[in-house]
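Visitor: model this:
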Amino acid sequence: MDSKADFEPWPEAPAHPGQGAAGRAAAAADPAPGGGKYVASSVRGAAKILVVGPLGVGKTTLIGTVSEIKPLFTEAVMTRAGAAVDTPAQSTKTTTTVALDFGRITIDEDLVLYLFGTPGQHRFLPAWRDLAKGALGALALIDPRDVAASFDALGHLEDLDLPFAVAVNVFPDSPQHTEDELRMALDLLPGTPLVRCDARDGTSSNQALIALVRHLILAATESP
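Guide: Take a look at the predicted model:
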């Protein structure tokens, strides 16, 4: 099966006026339509999915955008003590996830995804690995302004042998990279989905998660 044809890997991300903490707050206040407090009775399956990536890449924003329930965020104000080691590409970032982010999205009538966002800093790796227990796969967010910052997260996923898709979160000042350039820079296997998204846009973020689910289904059906 041709992964490029199936996942439509390089659509243009829709424009969106929100950004940073304001965008996260707006997303959290406007959860995905159709969601309720309880999972629909038609749902027969659930999957734990990690949302990973470096500091400031948009993990909290994406979960807040797509979650059909009020998401759980564990953000704390960034301190001077961490300034020397916490260097997001977005220099105006003032808060950071210190435990996890959590949200829920119903993909179709049968399947619910429970989304667990991981802290971005290397010092939180023990918590990161604990969150990975029981996960079926991961969506790895990439900041095209600092591609190298994502190497650790992708390496951790490979060490855990956890299937993943890569979503390039497009910022207003993002440089333009081709798909081939990013695949080479990230050393991705040919079958790894690579999509472009805007974590502030529900449709774009949902498509990234759908690409991951399709990848997981394909991997499961091809397993001996």
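Visitor: rest of the way, CA atoms for contacts and neighbours
Guide: Fine.
Visitor: most residues in a single helix of this structure, which one?
Guide: helix 202-222 (DSSP state H).
Visitor: contact partners of that one?
Guide: If you take C-alpha atoms under 8 Å, 6 or more residues apart in numbering as the criterion, helix 202-222 is touched by 7, 13-14, 32, 62, 65-66, 107, 136-139, 163-165, 167, 192-193, 195-199.
Visitor: the same query, at a cut-off of 7 Å, please.
Guide: For helix 202-222, the surrounding residues in contact (C-alpha atoms under 7 Å, 6 or more residues apart in numbering) are 7, 13, 62, 65-66, 139, 163-165, 167, 193, 195, 197-199.
Visitor: now it, how far from the centre of its chain.
Guide: 12 Å (C-alpha atoms, centre = their mean, to the nearest Å).
Visitor: helix or strand: which one has the residue nearest in space to the middle of the chain?
Guide: Centroid-nearest residue in the chain, with C-alpha atoms, centre = their mean: residue 51, separated by 3.8 Å. Here residue 51 sits within strand 45-52, counting by DSSP states H and E.
Visitor: just the element for residue 139, please.
Guide: Short version, using DSSP H and E: residue 139 is in strand 137-142.
Visitor: who does that strand touch, helix- and strand-wise?
Guide: For strand 137-142, the elements it packs on are strand 45-52, strand 164-169, judged by 3 or more C-alpha pairs under 7 Å, 6 or more residues apart in numbering; DSSP states H and E.
Visitor: 8 Å instead, please
Guide: strand 45-52, helix 151-159, strand 164-169, helix 202-222 (3 or more C-alpha pairs under 8 Å, 6 or more residues apart in numbering; DSSP states H and E).
Visitor: would you do the same for the sequence below? I want to compare the two.
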Amino acid sequence: MTPTDPAARGTAVRTAVVRPPLPVKLVVAGGFGVGKTTTVGSISEIEPLTTEAAITEVAAGVDDLSHTPRKTTTTVAMDFGCITIDPTLKLYLFGTPGQDRFGFMWDDLVEGAIGALVIVDTRRLDDCYAAVDYFEDKEIPFAVAVNAFDGEVEHTLDEVRWALDVSVEVPVTVFDARERGSVRDALLVVMELALARTEA
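Guide: Presented below is the predicted three-dimensional model:
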């Protein structure tokens, strides 16, 4: 088969346009025990990398376990997973540690991210203020996702927006960190927000 053969030229064209998907970084953040590790694990197409450590008696005295009594481990560095959105785009997810004492790691984890999903537990909204303030200060696009623990949320989305004092440009939605489709939809909200910011 010669290079002038139409079939050969078609193969060459198809080969030329095949490129690896564009890597995009997104951060999953929030307070202690809100579901960050579960979120990453629910959607990652690879076995997620987690840095879970057992909660010791000392840590239990520091971290509020009253709303997460069955929680026995905690993220001490990060969670990592990835998902191919389509042949042109691959999303890399970095979950932050939730405790304030690991806050010094956030700058490194967030570097290069196009946006963030801030997960909220409506039973303890105070735990999410630090994450909201962080992304507002860094001017990184973010969406607030209320994790529906046991299928319920204790406050309406308008009440959550008011309590967190986020602008109308910040999407506030409900999702279930255990459900792959629900996590996908929440992440797409962040992607659309980041794209709109870029186009603007």
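Visitor: circling back: give me the mean distance between the helix or strand just after the strand holding residue 51 of structure 1 and structure 2.
Guide: Following strand 45-52 of structure 1 in sequence order, the next helix or strand is helix 59-66 (DSSP H and E). Compared with structure 2 after the fit, helix 59-66 of structure 1 shows a mean deviation of 0.4 Å (mean C-alpha distance after the TM-score superposition for structure 1).
Visitor: off-centre distance for helix 59-66 of structure 1?
Guide: 8 Å.
Visitor: any idea what residue 179 of structure 1 aligns with in structure 2?
Guide: Matched by TM-score structural alignment, residue 179 of structure 1 corresponds to residue 157 in structure 2.
Visitor: what is the neighbour count of that match?
Guide: The criterion is other C-alpha atoms under 10 Å. On that basis, residue 157 of structure 2 has 18 neighbouring residues.
Visitor: for it, give its distance to residue 20 of structure 2.
Guide: Per C-alpha to C-alpha, to the nearest Å, residue 157 of structure 2 is found 38 Å from residue 20 of structure 2.
Visitor: same check, this time on residue 86 of structure 2
Guide: In terms of C-alpha to C-alpha, residue 86 of structure 2 sits 11 Å off from residue 20 of structure 2.
Visitor: give me the neighbour count for residue 148 of structure 2.
Guide: Residue 148 of structure 2, neighbours per other C-alpha under 10 Å, totals 19.
Visitor: list the contacts of the counterpart of it in structure 1.
Guide: Aligned against structure 1 by TM-score structural alignment, residue 148 of structure 2 finds its counterpart in residue 170. Residues in contact with residue 170 of structure 1 (C-alpha under 8 Å, 6+ apart) are 13, 143, 144, 196, 197, 198.
Visitor: so the fifth one touches residue 169, yeah?
Guide: Okay, so that is residue 197 of structure 1. Yes - contact between residue 197 of structure 1 and residue 169 holds when scored by C-alpha atoms under 8 Å: they sit 5.1 Å apart.
Visitor: these two: which is more packed in?
Guide: residue 197 (29 against 25).
Visitor: any buried residues in stretch 61-80 of structure 1, and which?
Guide: Residues of stretch 61-80 of structure 1 classed as buried by neighbour count (16 or more other C-alpha atoms under 10 Å): 61-73, 75.
Visitor: same check, this time on stretch 156-169 of structure 2
Guide: 157, 160, 161, 164, 166.
Visitor: so which residues make contact with it?
Guide: Outside stretch 156-169 of structure 2, the residues touching it (C-alpha under 8 Å, 6+ apart) are 122, 125, 128, 129, 132, 172, 173, 174.
Visitor: again, only this time at 10 Å
Guide: 120-122, 125-126, 128-129, 132-133, 136, 141-146, 154-155, 170-174, 193 (C-alpha atoms under 10 Å, 6 or more residues apart in numbering).
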